[in-house]
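Enquirer: Everything below, folded, please.
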Amino acid sequence: MKRKQITSNVKEYTVEEQIELLPYLLKVMSKSSRNSVKSILTRGQVMVDGQMTTKHNQPLAPGQKVEIQSNKTAINVSKLVGVSILHEDDDIIVINKEAGILSVASEKEKDQTAYREITKYVKRSHPENRIFVVHRLDRDTSGVMMFAKNEETQQALQSTWNESVKERLYTALVEGKVRTESGTISSWLTENSAFRVYSNPTDNGGQHAITHYRRVQANKDCSLLEVLLETGRKNQIRVHMEELGHPVMGDKKYGATGNPLRRVGLHATALSFLHPRTGELVRFEAEVPQIFITRSK
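Expert: Reported below is the predicted structural model:
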């Protein structure tokens, strides 16, 4: 079996055969008792391909990564509010941010933020630890977001963002039934003094924005869409969904008529990019909120 130490608090193993999770853990932790291994699993100290799991019978396939966190690390993670960790290594922390949580504090906003929560988390290990902003999600958008753990990684990711990021997949719950199964919206976006972004079909000096969408399911009231960004402009999906005639549910700034979800119906589902240290293509995914699925059935 292949084993790699990611940090002093996390051990990573690469699966080499088809096997269920508990038997695999018993195998790699052969010096621990069965009860202690089961406790580690129950406490949420085990991650498979960056996703925490407590399922004893979760099937594993060759090539999958299994991470085992120390109890101290697991306790730190359990203290997080509004965010959960999908993956951590020496260079990056990938999180699932809840809707309603700011990515980073602004001059006017001093509320709880994802940045503040993850900063507290890394400082529990060492008071001089820091995190660095790579990109942001809107306050009411949930899902996958990444921080760098050092300035070199931040600069590497930001300077090569368009080349390094291979997939930015969102899930949008929009008003009304979208008739076309799939489509592409291309326009130029400009922002006014009131911070509202407008779309223009021709080049008016704004930023070119391209959004691809696919209908997953729909009823007469709303549609669930997979949205793939070719460009990443401010409020791009929200503006383009309004232009499509199907504003994102709850997004009154861009045409929504109501807010039955008590949040904006937008979720960053997956982020795929070249890891700045290894060059390996990595992909992180945050489960689509169940309310999006049930409401659009």
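
Enquirer: rest of the way, CA atoms for contacts and neighbours
Expert: Fine.

Enquirer: could you pull out the helices for this structure?
Expert: Using DSSP state H, the helices of the chain run over residues 21-28, 34-42, 71-78, 114-125, 151-159, 161-164, 236-244, 290-295.

Enquirer: Deepest in the core, which of these is it.
Expert: A comparison of the helices of the chain by mean neighbour count, using mean count of other C-alpha atoms under 10 Å, puts helix 236-244 on top with a mean of 21.

Enquirer: re earlier: nearest to residue 96, out of the helices of the chain?
Expert: helix 114-125 (9.4 Å; C-alpha to C-alpha).

Enquirer: report the angle between the axes of the closest one and helix 71-78?
Expert: Relative orientation of helix 114-125 versus helix 71-78 (axes from the mean of the first three to the mean of the last three C-alpha atoms, to 10 degrees): 160 degrees.

Enquirer: related to what we said a few turns ago, could you dump the helices of the chain to TSV with distance to residue 107?
Expert: Below are those laid out as TSV (distance: least, C-alpha to C-alpha, whole Å):
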stretch	distance to residue 107
helix 21-28	46
helix 34-42	41
helix 71-78	28
helix 114-125	14
helix 151-159	22
helix 161-164	26
helix 236-244	23
helix 290-295	32
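
Enquirer: Figure out which of those helices is closest to residue 179.
Expert: Nearest to residue 179, of all the helices of the chain, is helix 236-244, at 10.6 Å by C-alpha to C-alpha.

Enquirer: what packs against that closest one?
Expert: With contacts defined as 3 or more C-alpha pairs under 8 Å, 6 or more residues apart in numbering; DSSP states H and E, helix 236-244 has these neighbours: strand 182-191, strand 197-200, strand 207-218.

Enquirer: Quick one: distance of that helix to the chain centre.
Expert: 21 Å (C-alpha atoms, centre = their mean, to the nearest Å).

Enquirer: still on that earlier bit, ok, which of the helices and strands packed on helix 236-244 comes nearest residue 171?
Expert: Taking C-alpha to C-alpha as the criterion, strand 207-218 is the member of these that comes nearest to residue 171, at 9.3 Å.

Enquirer: Spatially central residue for the protein, please.
Expert: For the chain, the residue sitting closest to the mean C-alpha position, by C-alpha atoms, centre = their mean, is residue 144 at 0.8 Å.

Enquirer: Quick check: closest non-adjacent residue to it.
Expert: Using C-alpha to C-alpha, 6 or more residues apart in numbering and skipping the chain neighbours, the partner closest in space to residue 144 is residue 96 (4.7 Å).

Enquirer: another one to check against the first:
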Amino acid sequence: MFIKKFKFFVEKYQKTIRIDKFLRKSIQNISRNQIQKATTSGKILVNQSIIKKNYKIKPFDIVEAEIFYPPILDSEYKNIIAENIPLNIIYEDEDIIVINKTAGMVVHPGFGNEKGTLIHGIKYHFKNNHQLYRLGLVHRIDKDTTGLLVLAKNEYAQKYLFQQFFSKTIQRKYLALVWGNIQKKEGTISGFIGRDPNNRKRMTLFQRNFSRSRYSVTHYKVLEKFKYLTYVSCNLETGKTHQIRVHFKYLGHPLFNDSTYGGDKIFMKKYLSKKSVSFFKDCLNILKRQALHAVSLSFIHPQNGKCHFTCSIPEDLKTVIQKLRNKFL
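Expert: Reported below is the predicted structural model:
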């Protein structure tokens, strides 16, 4: 069993509702039973005071919660058939495994992705290890995003890594190519990420905390400018679904060839020459996915202290970057 701690600042626009309803809207994948247990054991505080289960939150309340989560055993994955899928393993020891994920690989099985995922490959790789919890998964990256992913090989390592993700001490650096000319040399994008009400397959950024939205922060630096495109590095303070993709879409600079967020269209096409349009079409044909790569990962190893991993830029992104340098620099 492990504990997750949450803290919420209730906005002035919040309607008065029971604490259990508020927590169910604010915390993903939480049950009524978990909330009831936390309340009766004094683990739900409002304005630093223990409250009763029928407490109704008010604007400007400060809500703190400690939620207990039981361990989810590998039996959850007993129906997954191990598959001999090539994995680019860049490091492995008795506690962790670090993988450079390729484009097109889904991390976790789900609707429409019942086979061929990273977890199917991990189950094959770990077939002689029967002590795994959730097959070691502590974070994910999108299907068409490439780069580093760390998995735990035992329960202790998983809890140890999970706590670092929760406390935001794990450092994750991404490289991204985005449309447009970003003026600032560096900046921070923040807001509440939630489902787009007009398209359930997309996320969007709100400046207010709507139902089931989660606060998110990305710090970015401009690495190179190519007149119509900008190459940036991103450091994640939080790790929400589609975070970097949503944040740059919000700025008006969608990721290059990100079909979900409009990056598969040539930016400012009507102002370009036919030759330039042809050039960008070639680039889109080379890099057939969003231009996003998880290039480095730093954290505290469960046994060995601080560790840092990097991986090379994939060939499709590298080729496009070089074409842009040749044309615009």
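
Enquirer: Report the TM-score for the pair.
Expert: Laid over one another, the chains give 0.66 as their TM-score (TM-score structural alignment, normalised by the length of structure 1), with 215 aligned residues with a C-alpha RMSD of 2.1 Å.

Enquirer: hang on, the earlier thing: counterpart of the residue nearest to residue 144 of structure 1 over in structure 2?
Expert: Taking TM-score structural alignment for the superposition, residue 96 of structure 1 sits opposite residue 100 in structure 2.

Enquirer: List the residues that contact the equivalent of residue 250 of structure 2 over in structure 1.
Expert: The equivalent of residue 250 of structure 2 in structure 1 is residue 243 (alignment by TM-score structural alignment). Applying C-alpha atoms under 8 Å, 6 or more residues apart in numbering to residue 243 of structure 1 gives the contacts residue 199.

Enquirer: And residue 243 of structure 1, how far from residue 261 of structure 1?
Expert: Spatial separation of residue 243 of structure 1 from residue 261 of structure 1 under the definition C-alpha to C-alpha, to the nearest Å is 21 Å.

Enquirer: next one: residue 65 of structure 1
Expert: Counting by C-alpha to C-alpha, the separation of residue 65 of structure 1 from residue 261 of structure 1 is 35 Å.

Enquirer: do the same with residue 76 of structure 1
Expert: Computed as C-alpha to C-alpha, the residue 76 of structure 1 to residue 261 of structure 1 distance reads 30 Å.

Enquirer: Could you pull up the contacting residues of residue 147 of structure 2?
Expert: Contacts of residue 147 of structure 2 were listed using C-alpha under 8 Å, 6+ apart, and they are 99, 100, 101, 102, 293, 294, 295, 296, 311.

Enquirer: Save the residues you listed as JSON lines, and put in neighbour count too.
Expert: As requested, the contacts of residue 147 of structure 2 are arranged in JSON lines below (neighbours: other C-alpha atoms under 10 Å):
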{"residue": "99", "neighbour count": "19"}
{"residue": "100", "neighbour count": "22"}
{"residue": "101", "neighbour count": "24"}
{"residue": "102", "neighbour count": "19"}
{"residue": "293", "neighbour count": "28"}
{"residue": "294", "neighbour count": "25"}
{"residue": "295", "neighbour count": "23"}
{"residue": "296", "neighbour count": "19"}
{"residue": "311", "neighbour count": "16"}
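
Enquirer: Looking at these, which are in strands?
Expert: Secondary structure defined by DSSP state E assigns 99, 100, 101, 293, 294, 295, 296 of the contacts of residue 147 of structure 2 to strands.

Enquirer: could I get those residues as a markdown table with distance to residue 235 of structure 2?
Expert: Written out in a markdown table, the entries for these read as follows (distance: C-alpha to C-alpha, whole Å):
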| residue | distance to residue 235 of structure 2 |
| --- | --- |
| 99 | 19 |
| 100 | 18 |
| 101 | 18 |
| 293 | 12 |
| 294 | 10 |
| 295 | 10 |
| 296 | 10 |
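
Enquirer: Out of the residues you listed, flag the one nearest to residue 316 of structure 2.
Expert: For those, the nearest to residue 316 of structure 2 is residue 293 (10.9 Å; C-alpha to C-alpha).

Enquirer: That closest one touches residue 149, doesn't it?
Expert: No - at 11.1 Å, residue 293 of structure 2 does not count as touching residue 149 under the criterion of C-alpha atoms under 8 Å.

Enquirer: what sits against the residue nearest to residue 144 of structure 1?
Expert: With contacts defined as C-alpha under 8 Å, 6+ apart, the neighbours of residue 96 of structure 1 are 83, 84, 85, 86, 142, 143, 144, 145, 286.

Enquirer: Nearest spatial neighbour of the aligned partner of residue 143 of structure 2 in structure 1, chain-adjacent residues omitted?
Expert: Mapped onto structure 1 by TM-score structural alignment, residue 143 of structure 2 lines up with residue 139. Beyond its immediate neighbours in the sequence, the residue positioned closest to residue 139 of structure 1 (C-alpha to C-alpha, 6+ apart) is residue 102, lying 4.5 Å away.

Enquirer: Against residue 235 of structure 1, how distant is that neighbour?
Expert: Here residue 102 of structure 1 is placed at a distance of 15 Å from residue 235 of structure 1 (C-alpha to C-alpha).

Enquirer: of the two, who's got more company?
Expert: residue 102 (25 against 16; other C-alpha atoms under 10 Å).

Enquirer: so the more buried one sits right up against residue 112, yeah?
Expert: Yes - the pair formed by residue 102 of structure 1 and residue 112 meets the contact definition of C-alpha under 8 Å, at 7.0 Å.

Enquirer: right, and residue 37 of structure 1 touches residue 26 too?
Expert: Yes - using C-alpha under 8 Å as the test, residue 37 of structure 1 is close enough to residue 26 to be in contact (6.6 Å).

Enquirer: how about residue 65 of structure 2, what does it touch?
Expert: Applying C-alpha under 8 Å, 6+ apart to residue 65 of structure 2 gives the contacts 5, 6, 7, 38, 43, 44, 45.

Enquirer: Go ahead and report the secondary structure state at it.
Expert: When the structure is reduced to helix, strand and coil (DSSP: H, G, I helix; E, B strand; the rest coil), residue 65 of structure 2 reads as strand.
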